[in-house]
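Chemist: Sequence plus the predicted model coming up.
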Amino acid sequence: MKPTNSQLPSPLLSMLIEEFIDSLRWSNRSISTVNSYRHDLISFLNHQECKNEFTLLQFTPDALEDYFSKKSECVKPATLARYQSSFRSFCRWLIRKDYLQKNPFDTIEGVKVETTLPKANKQEELKRLFDVIKDRKDWIGKRDLALFLLLYQSGLRASEALSLKIGSIDFQLRTIKIMGKGQVEAIVPFSSQAARAIRAYLRTREESSKRQESPLFLSYRKRPLSYRQVYTRLKEYAQQAEVSDITPHTLRHSFCTHLLTSGRNLREIQLLARHKSIQSTQRYLDLSLEQTISAYRSSEEDLEI
């Protein structure tokens, strides 16, 4: 006689979390997104006394309420909201997979997060920043100039820039093929100033490291550059230039803000930044790639450093 669901032992939550994480990998989520989900969900297990034996049957609204209540005492509202988002997705997945009939997250009160505008640096601040970078004449200075010009003048995310290969660059069309958010491939234009900087940097590279599949940005040890290294380098330059509140991502925000203040169309900026708005306005846009690149070329001088 086949046992009913009620007679089967309750599965371990740790195993279900790993199954959920595997499903995210198969859906082409970025590595950082997958790692974020796993970190958030495993933190719940670490909060439990018997984390290795914690079962789905114990995954109740009370257990979640207790967890989020204690988390709220030690993390910021924005971080707590991210944790809740991870659990909301996990619970929906459990329902879809018929592991649960009722969603334990339904009774959890969502945390309110104050909406803030993205921070952007003033152009005079960025002028000082890039002047400092240009003053460094060795290969590291040339690498950093090429990298930070791409972040600011093309609005690349740091993760996108760090995943670039030499073969990703088309100097003739002045475009880069990137793997963007959600593992979506995109073609992004770059400026003539960035092109000169990239060429100057590549001239410092050994021939053996110039293969098409070689990472574009290398560390001092000739390994792929990491985000932490990029963040640290930018902060060092910013300190010398007396520029505060800057990160690799604020360079991207500055790209969007400065294009907007220079009079560019919001739709053009949305495509150039590869944003997906809450209203999903991008699907209504009919600008072609050629028109998008043309829009960038006409505003390229506005980004000159």
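Modeler: Now that the structure is in, tell me what you want to look at. Source: prediction; values computed, not measured. Numbers count the residues shown, from 1 in each chain.
Chemist: rest of the way, CA atoms for contacts and neighbours
Modeler: Will do.
Chemist: ranges for the helices of the stretch 201-305 of the chain?
Modeler: 227-241, 248-261, 266-273, 289-299 (DSSP state H, counting those that start in this stretch).
Chemist: need these in JSON lines with distance to Ile169, can you?
Modeler: Below are these laid out as JSON lines (distance: least, CA to CA, whole Å):
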{"stretch": "helix 227-241", "distance to Ile169": "20"}
{"stretch": "helix 248-261", "distance to Ile169": "19"}
{"stretch": "helix 266-273", "distance to Ile169": "17"}
{"stretch": "helix 289-299", "distance to Ile169": "15"}
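Chemist: Would you mind finding the most buried of those?
Modeler: Looking across the helices of the stretch 201-305 of the chain with neighbours counted as mean count of other CA atoms under 10 Å, the highest average goes to helix 248-261: a mean of 21.
Chemist: Can you name the residues that contact Pro248?
Modeler: Pro248 sits next to Phe148, Leu151, Arg157, Ala158, Val230, Tyr231, Leu234 when contact means CA atoms under 8 Å, 6 or more residues apart in numbering.
Chemist: try this one side by side with the last:
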Amino acid sequence: MLKESFLEYLRFEKNYSEKTIVSYGTDLEKFEEYFRGVDEDLDFTKVDADIVRGWMVSLMDDGYTATSVNRKLSSLRSFYRYLLRKKVVASDPVQKVQGPKKKKPLPVFVKEADMNRLLDETDFGEGFEGVRDRMILETFYATGVRLSELIGLKDADVDFSAGLIKVTGKRNKQRLIPFGEELKEDLQAYLSVRDETVSGPCEALFVRKNGKALYSEMVYLLVKRNLAKVVTLKKKSPHVLRHSFATSMLNNHAELESVKELLGHESLTTTEVYTHTTFEELKKVYEQAHPRA
């Protein structure tokens, strides 16, 4: 009866879809099968946290992913919160149970050789839009800025004499990113073409022909279209270029703390994920140095 009343609550009070309700019902049935197998005298009101943890372990042993196990635990949490509100149980056995941690996927990045091929050998066209599109790709790769940060750049944010770009990141936190002579020359060439093409004031550093600022979807699509010319990666986005920047920096012996500051990460833990992608470089060093490699 407890299961049935809970599912009715989801159907009529929460307006959940039938598919979701069936999924919740299946999770509760499987959980009941498990704890009855442990002790046939148990029911939903007598289950404790150890039983829930045991079920979680059995699911992992059966090959369920962390995502699937966490979804099933979410069903249990909703169920026991409902029983608490109805005063059917005095405590929630799922409250102190932590689900398995999901494995973070390694960042997807473009190899240095492919980025060089894109920026040095690809024909973007002579017009304003071709020059601008190449400049956007180069800026992403040379600075590691986020999509929103690039769109928000103004002319005043670029200090050519000091070789610095002022970036406004998450929560309006600002940081300075240095740039080299190549980016300086290319940016100046882009601005020259832009100012000749666009009449009137420009809203941002990177603009459309009408002087209006770019929008996210437009930049995303131009990055995807151009990356497709040199790589077959499934994911081809501005964030992939940010990953490529970080990976190239670490492959070329940059300190992790420095890369963290350049990316604008709050925690070093966030930046550490890029150290996994530099294994290819370590392997290359090993093969060159070890006599039996």
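Modeler: Good, I have the coordinates. Remember, predicted model here, so these are calculated numbers, not experimental data.
Chemist: so what number do they get for TM-score?
Modeler: In this superposition the chains share a TM-score of 0.56, using TM-score structural alignment, normalised by the length of the second structure; 201 aligned residues with a CA RMSD of 4.0 Å.
Chemist: mind checking how far the aligned residue in the first structure for Phe128 of the second structure is from Asp170 of the first structure?
Modeler: Structural alignment places Phe128 of the second structure opposite Trp139 in the first structure (criterion: TM-score structural alignment). Trp139 of the first structure sits 22 Å away from Asp170 of the first structure, going by CA to CA, to the nearest Å.
Chemist: Check which residues of stretch 66-86 of the second structure are buried.
Modeler: By neighbour count with 16 or more other CA atoms under 10 Å, stretch 66-86 of the second structure contains the buried residues 66, 69-73, 75-77, 79-83.
Chemist: Actually, stretch 160-178 of the second structure.
Modeler: Applying 16+ other CA under 10 Å to stretch 160-178 of the second structure flags Phe160, Leu164, Ile165, Lys166, Val167, Thr168, Gly169, Leu176, Ile177 as buried.
Chemist: In helices only, show me those residues.
Modeler: Among these, DSSP state H puts none in helices.
Chemist: Out of those, which is nearest to Asp50 of the second structure?
Modeler: For these, the residue nearest Asp50 of the second structure by CA to CA is Gly169; the value is 43.8 Å.
Chemist: which residue sits closest to the closest one in space, ignoring its chain neighbours?
Modeler: Nearest residue to Gly169 of the second structure, sequence neighbours excluded (CA to CA, 6 or more residues apart in numbering): Glu149, at 6.0 Å.
Chemist: centre of the chain versus the biggest helix by length in the first structure, how much separation?
Modeler: The single longest helix within the first structure, with elements called by DSSP H, is helix 77-96. Centroid separation for helix 77-96 of the first structure versus its chain: 18 Å, with CA atoms, centre = their mean, to the nearest Å.
Chemist: helix or strand right after that helix?
Modeler: Of the helices and strands lying after helix 77-96 of the first structure in sequence (DSSP states H and E), the nearest is helix 123-135.
Chemist: residues of stretch 107-125 of the first structure that come out buried?
Modeler: Under 16+ other CA under 10 Å, the buried positions of stretch 107-125 of the first structure are Lys119, Ala120, Asn121, Gln123, Glu125.
Chemist: so the counterpart of the residue nearest to Gly169 of the second structure in the first structure is in which element?
Modeler: By TM-score structural alignment, Glu149 of the second structure lines up with Glu160 in the first structure. In this assignment (DSSP H and E), Glu160 of the first structure forms part of helix 158-162.
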